[in-house]
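Q: fold the following.
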Amino acid sequence: MGRYVLRRLGASVLMLVLVSVLIFVVLRLLPGDPTIARVGAAQNIDPSALAALRRELGLDDPIPVQYWAWVTGIFGGDLGRSYFSQFDVEVLIGQRLVPTLELSVAGLLLAVLFAVVLAVLPTVIRGRWLGRIVGGYTTLGMASPPFVFGIVLIAIFTVQLDLLPNEGYVAPSEDLAANLRTLLMPALTLGICLSAPLIRYLRASLAEVEQSQHVRTATGKGIRRRLVVVRHVLPNAMLPALTSLGITVGAVLSGAVVVEYVFRWPGLGSLIVDSVYKRDYAVIQSTVLLLAAVFVLVNLFVDLLYGVLDPRLRVGGRAEPARVPE
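A: Got it, this is the predicted structure:
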């Protein structure tokens, strides 16, 4: 187990290094210049002034030198400074982190709730119509991008019914009721999109566990179908479905970017989009690296959790991830 943990830690560190290099290099290969974006529509800009601005921002240094300065600054607690607002990047991230965490947690909780209910119901209540409805929901959720559900919810609950606001954010410390009203539609949008792949994994896992010997024995003893599913099928099906949790976290982070922009939610996603328009390299690279680190750490935690939840997965003193049934 110890060797497995060290191997996974090493792989996670290597992944973060590769992500940081990729982010840094790709940003500088994209068309556009932060200095041009900073001066905006100003006319007759002196080329020497632009060159001086590039030197001030450190953009005239070789890319390896810029990368090394950025990485060493991260280990020193300095993520750099925004090219436009001149605020420290860690300050900008700190201002947007709480709304993003709130939206991500709410969306993930709704996704897990939807997934468990919609995956278990067709197993408890056998009926083709229910299975087809859940299958259609899964297909629609996986095929449609988050902004489509966001626009539909806005059209229904804001335009037609005038029940919920379609934009803005209120901190829970200021007004909890207003916070929940502004949170509901973005969280529901994110939850619907995230629940679809979770339902797919969980239904496949439920179908495989349902064919096992101990489940058939429990059914043969005359135990009610609902009790068999809840006590025997669902607990054993949750572990293979746990594989999709790490993937879901990545979907949370990527989906939050789109959802925040649709609902004008002041989180890290909207910060990234605004920074892309401005070519604010310092903000983009640090924010994306933070999101990548969260994704890598959650996947590491899920992998290590296998050996704790199911000792059968420890083979030869190490834990091996369970295979998700297709």
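Q: rest of the way, CA atoms for contacts and neighbours
A: Will do.
Q: quick one: E320 from L14, how far?
A: Taking Cα to Cα, to the nearest Å as the measure, E320 falls 20 Å from L14.
Q: more neighbours: which of the two?
A: Shown here are E320 and L14; by other Cα atoms under 10 Å, E320 has more neighbours (17 against 12).
Q: that one against D310, yeah?
A: No - contact criterion Cα atoms under 8 Å: E320 and D310 do not qualify, at 10.2 Å.
Q: can you show me the strands along this structure?
A: Secondary structure of the chain by DSSP state E: the strands cover 314-315, 318-319.
Q: another one to check against the first:
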Amino acid sequence: MQRRCRRLSRFFIRRILLALLQVFIIATIVFSIIHVMPGDPALLALGTERQQDPAAVAEMRHKLGIDRPLIEQYTTWLRNISKFDFGNSLFNNEPIKNYLAQRLPRTLELAIISTIIAVFIGIVSGVIAALRRGSAIDVGVTTLTALGISLPVYVLGTLFILIFCINLKWLPASGFVKFSQDPAGHILRLILPSLTLAFGMSASIARMTRSSLLETLNKEYIQTLRAKGLSKKAVIFKHALRNALIPVITIIGLQFGNLMGGTVLVEYLFNWPGLSTLLVEAVSHRDYPLAQGCIIAIASLFIFSNMIVDLLYGFLDPRVR
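A: Down below sits the predicted model:
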């Protein structure tokens, strides 16, 4: 038991260190890309009226720290982001961490709710399709999964708006209301974007669950359990499904990470002010520090979600450790 715990601890430590290394590499790449992009942040921060004043430009470059050697800028930036200090926005001098603290929970809420819906629908439909292999239910689930994987989110979101908002008038088309101000209004505005994101994710989960469970049910140890007289329900839900869900967990983690960066179209379509739309606004306005903060936040969440999946994978499957 102690030996197993030591192996598990070493595996967890290695995976956490690897995640930190990945964040460091992403931060380095982001810093490099931003600094080779055209445009002078000092000119953008000053505005059109003061751009012709050399003294004002030099003062702003000194304030932003871009007049120092590149390596010094890099080390200072790494030290600051390690303390969650991403600097200030170029346009209103607002601390970037305030933007992230405001927008990140909204994107996380949308991604988590979508993932919960997708996991429930995907696993249930995948199990039913596997147990009814070749039936009309299996064909229907397979068809819907193919449709969910191939249908773009902006097309699906537009269809949802046409059906549930314009024709049936059941739900609001777009907008955002804080939960503290109007709980019912907040939930109603969360339904359609969550379903839009969950549809494609549930399709991938359902397909993986079906194929993995079918493969597991054909294993020799499953046949042995059946030959010993174990009930079909116990064989499926106590033994087969647990092992079949191991690759499904990987798909869930990867899909959740993709949701963090793939909510741009959904947030824009439903006017949901999250982190992805903040990144688009920062890039369109050439607000380099704000764009850096958004990219680092999204990439870190993606890496963190993959790390959690790997830890769960190692906990469930000793072969990974």
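Q: mind checking the TM-score on these two?
A: Put the two chains on top of each other and the TM-score (TM-score structural alignment, normalised by the length of structure 2) is 0.86; 313 aligned residues with a Cα RMSD of 2.6 Å.
Q: returning to what we had before: any idea which of the strands of structure 1 gets closest to M1 of structure 1?
A: Evaluated over these, closeness to M1 of structure 1 peaks at strand 318-319, with 3.9 Å, by Cα to Cα.
Q: which secondary structure elements does that closest one sit against?
A: helix 2-29, helix 281-309 (3 or more Cα pairs under 8 Å, 6 or more residues apart in numbering; DSSP states H and E).
Q: and if we set it to 6 Å?
A: Helices and strands touching strand 318-319 of structure 1, by 3 or more Cα pairs under 6 Å, 6 or more residues apart in numbering; DSSP states H and E: there are none.
Q: quick one: the helices in the stretch 51-200 of structure 2?
A: 54-64, 70-81, 96-131, 136-150, 153-160, 183-217 (DSSP state H, counting those that start in this stretch).
Q: now the longest one on structure 1. Mean distance?
A: Going back to what we said before, that points to helix 96-131 of structure 2. Mean deviation of helix 96-131 of structure 2 relative to structure 1 after superposition (mean Cα distance after the TM-score superposition for structure 1): 1.1 Å.
Q: also the last one?
A: Between helix 183-217 of structure 2 and the aligned residues of structure 1, the post-superposition mean distance stands at 1.2 Å (mean Cα distance after the TM-score superposition for structure 1).
Q: which of the residues in that helix are buried?
A: Residues of helix 183-217 of structure 2 classed as buried: 185-186, 188-190, 192-214, 216-217 (neighbour count, 16 or more other Cα atoms under 10 Å).
Q: so what does it touch, helix or strand wise?
A: Contacts defined by 3+ Cα pairs under 6 Å, 6+ apart place helix 183-217 of structure 2 against helix 96-131, helix 136-150.
Q: change it to 8 Å
A: helix 96-131, helix 136-150, helix 153-160, helix 241-262, helix 264-269.
Q: whereabouts in structure 1 does that helix align?
A: Mapped onto structure 1 using TM-score structural alignment, helix 183-217 of structure 2 covers residues 176-210.
Q: same check, this time on the third one
A: Under TM-score structural alignment, the alignment places helix 96-131 of structure 2 onto residues 89-124 of structure 1.
Q: now the matching stretch, how far from the chain's geometric center?
A: Stretch 89-124 of structure 1 sits 9 Å away from the centroid of its parent chain (Cα atoms, centre = their mean, to the nearest Å).
Q: out of the helices of the stretch 51-200 of structure 2, nearest to M260 of structure 2?
A: Ranking these by distance to M260 of structure 2, with Cα to Cα as the measure, places helix 96-131 first at 6.6 Å.
Q: now the angle from that closest one to helix 288-316?
A: Here helix 96-131 of structure 2 points in a direction 40 degrees away from that of helix 288-316 (axes from the mean of the first three to the mean of the last three Cα atoms, to 10 degrees).
Q: quick one: buried residues of helix 96-131 of structure 2?
A: With burial defined by 16+ other Cα under 10 Å, the residues of helix 96-131 of structure 2 counted as buried are 96-97, 99-100, 103-104, 106-108, 110-115, 117-119, 121-131.
Q: and if you look at stretch 152-163 of structure 2?
A: Here stretch 152-163 of structure 2 shows V153, Y154, L156, G157, T158, F160, I161 as buried, counting by 16+ other Cα under 10 Å.
Q: without its sequence neighbours, what residue ends up closest to the third one?
A: Think L156 of structure 2. Nearest-residue entry for L156 of structure 2: T196, 6.3 Å, with adjacent residues in sequence omitted and distances by Cα to Cα, 6 or more residues apart in numbering.
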